[in-house]
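From the sequence below, what's the structure:
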Amino acid sequence: MPSFPDYCASDPSFCRKDVQPIIPPPEYRPEPNGCIRLGYPFEPESNACFRRAFEMPPSDPFMSSRDDILNAATRFFADQGYDGTGVREICAAANANVAAINYHFGGKAALYHEVIKRAYEASRAIAMPSLSDHPDAAEDALAAWISWYVDPGPDVGNDPARRLLLKEAANPTAELNDVVRSVLHPVYRGLEEIVMVLLPANVDPRTLKIQCLSILGQCLIHRVCREMIDRLPVSPPLGPEDASAISCVVTANSLAALSAARRTSTPEPTP
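The predicted model follows:
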């Protein structure tokens, strides 16, 4: 028996005893002295016959990558919403078979969940500053956190992921609950850790939450409501280059509020 991968071309079936036979097309007639290795003959005119036997069909439903489907779904969900988007139009844009949605994600709802989660994670590609970065200066840690949250980075006004987040915030779906728990809650906890150091040790949970939400609200209006703010008939217009100045104002306001909270909770000394 010839050793692998040599085959005897005189055998019309081109088969080995321990593998599934590969039958050449009826119109193919190998030369009697032709030698074949790994199922490919040396003769150029014969190569195409064997390559067709081994290559994956171009219509395979899973050839499009997972990212292709996610990118197409992000655009459609951002423009048309969940209910207004069909699986077929996503697959057509991603050059994928409809079966690829179930194969990669398990269905339309699971795809939307993954799109929302990826959009939130991408919106904060830079690592969040924390108190551990400024262990001896909580004020600096707060300033870094505010700057990180306010500054959107490059101009992302037309980014479909950002538009999708705005649509989800205005009309929340069930997917928002999981995203809040897995993505936004850790961000809030990072802010809370900093604010706790800047308040008295005996601060009550309600005051702590109000202070944190006050800071978060000042940041959110500049991140989420840019389109509305930009339409105010007030000059001059503000752009990404003003993020640093806005961060400084939010930081100053927040530190002043925290300082006032400390004075309020500190009892006056008795004469």
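
CA atoms for contacts and neighbours, from now on please.
Will do.

where does Ile126 land in three-state SS?
coil (DSSP: H, G, I helix; E, B strand; the rest coil).

actually Val249, sorry about that
Val249 ends up helix, using three-state DSSP.

how much space is there between it and Phe50?
As judged by CA to CA, to the nearest Å, Val249 and Phe50 stand 70 Å apart.

List the contacts of the helix or strand harbouring Cys219.
If you go by DSSP states H and E, Cys219 is part of helix 205-224. Contact partners of helix 205-224, identified using CA atoms under 8 Å, 6 or more residues apart in numbering, comprise 146, 149-152, 166, 188, 191-192, 195-196, 229, 250, 254, 257-258.

Of all the residues in the helix or strand harbouring Arg51, which ones are buried?
Using DSSP H and E, the element containing Arg51 is helix 44-54. By 16 or more other CA atoms under 10 Å, the buried positions in helix 44-54 come out as 49-50.

Can you list the helices and strands that that helix packs against?
Using 3 or more CA pairs under 8 Å, 6 or more residues apart in numbering; DSSP states H and E, the elements in contact with helix 44-54 are strand 40-41.

you'd agree Val98 is up against Glu89?
No - assessed by CA atoms under 8 Å, Val98 is found out of contact with Glu89, at 9.3 Å.

ok, back up a step: quick one: which two of the contacts of helix 205-224 are the most distant?
Using CA to CA, the contacts of helix 205-224 reach their maximum pairwise distance at Met196 and Ile229, which is 31.1 Å.

quick one, helices of this structure?
44-54, 66-80, 87-94, 99-104, 108-123, 138-150, 160-170, 175-179, 185-198, 205-224, 226-230, 243-265 (DSSP state H).

Also this sequence, please, to line up against the first:
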Amino acid sequence: MTQPPSPADASRERIVAAATALFAEHGYDGTTTRTIAGAAGLNVATVAYHVGGKADLYREVMRRAHEAEQAAVGAALAEFAREAPADPAAAAAAFADRYLDFCLAQPHVPALWMRRWLSDAAEFAGLEEQYTRPLLESVRDALTAALAELTPDRAELALWTVLWTTHGFCRSMIRAQVPRFRAHLRALVLRELGLDGAP
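Got it, this is the predicted structure:
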């Protein structure tokens, strides 16, 4: 039987949850420590005691977002590796499905990265190299290993296309259009990877 979190741990988690939602919605630059404290139902001094400054909190939020994305992508890559030898097109489409499902389930992750693409939190240089680049390369390498005709450059561009498209759609949160977007994303992935039969 697991123990309930300590009051300090519970406060910290409330702060991180509030900061995650606010950074995703308003960006780092558009969020204050006072706003985070208010959303968490705590005072500014308590926030500082549990997590440090706003910059420390942002690093923690981005680390957690990365770890969630890394776990989802790792599981999807393992499935892709099992399925690709028999049917690479189905495996690639399923990988896109799994990534879309992750982004729909955790919309703060694409929102946080889209904020960065808009130059939010520009003073935090290196997060893309620390988090995005290794993850992108692991997927690129898996694709090029499974698809003999696929060059690394084409694989990487296909991945960025999926990221930009999926993150933009998930940010819109038009749930009624998910089936239509899923079909579009599958077709996009197959075309970008040269698996749609087109010359």
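
Work out the TM-score between the chains.
Once superposed, the chains reach a TM-score of 0.69 (TM-score structural alignment, normalised by the length of structure 2), with 188 aligned residues with a CA RMSD of 3.9 Å.

re earlier: what about Met196 and Ile229 of structure 1, which has more around it?
Met196 (19 against 14; other CA atoms under 10 Å).

For the counterpart of that one in structure 2, give its distance to Tyr28 of structure 2.
Matched by TM-score structural alignment, Met196 of structure 1 corresponds to Ala145 in structure 2. Separation of Ala145 of structure 2 from Tyr28 of structure 2 (CA to CA): 38 Å.

Same question for Arg182 of structure 2.
Arg182 of structure 2 is 30 Å from Tyr28 of structure 2, by CA to CA.

Which of those two has more residues huddled nearby?
Per other CA under 10 Å, whichever of Arg182 of structure 2 and Tyr28 has more neighbours is Tyr28, with 22 against 17.

What is the aligned counterpart of the more buried one in structure 1?
Match for Tyr28 of structure 2 (TM-score structural alignment): Tyr82.

my read: its match touches His113, true?
No - using CA under 8 Å, Tyr82 of structure 1 makes no contact with His113, being 10.4 Å away.

Can you tell me the number of residues neighbouring Val180 of structure 1?
Val180 of structure 1: 15 neighbours (other CA under 10 Å).

and if you look at the one 10 residues further on?
For Gly190 of structure 1, the number of neighbouring residues by other CA under 10 Å comes to 16.

Now do the contacts for it.
130-131.

could you check the distance from it over to Tyr120 of structure 1?
16 Å.

What about the counterpart of Gly168 of structure 2 in structure 1, how many residues nearby?
In structure 1, the residue paired with Gly168 of structure 2 is Cys225, using TM-score structural alignment. If you count neighbours by other CA under 10 Å, Cys225 of structure 1 ends up with 11.

What separation is there between Cys225 of structure 1 and Leu165 of structure 1?
Taken as CA to CA, the span from Cys225 of structure 1 to Leu165 of structure 1 is 12 Å.

cool, and Tyr112 of structure 1?
12 Å.

Please apply the same query to Asp159 of structure 1.
10 Å.

Of the two, which one has the most company?
The residue with more neighbours, out of Asp159 of structure 1 and Leu165, is Leu165; 20 against 13, by other CA under 10 Å.

Looking for the alignment partner of the more buried one in structure 2.
Leu165 of structure 1 maps onto Trp113 in structure 2, by TM-score structural alignment.

which residues touch the corresponding residue of structure 1 for Ala94 of structure 2?
Under the alignment by TM-score structural alignment, Ala94 of structure 2 pairs with Ala144 in structure 1. Counting by CA under 8 Å, 6+ apart, Ala144 of structure 1 touches Pro129.

same check, this time on Gly194 of structure 2
With CA under 8 Å, 6+ apart, Gly194 of structure 2 has these contacts: Leu150.

how about 10 Å then?
By CA atoms under 10 Å, 6 or more residues apart in numbering, Gly194 of structure 2 lies in contact with 89, 147, 149-150, 154-155, 158, 188.
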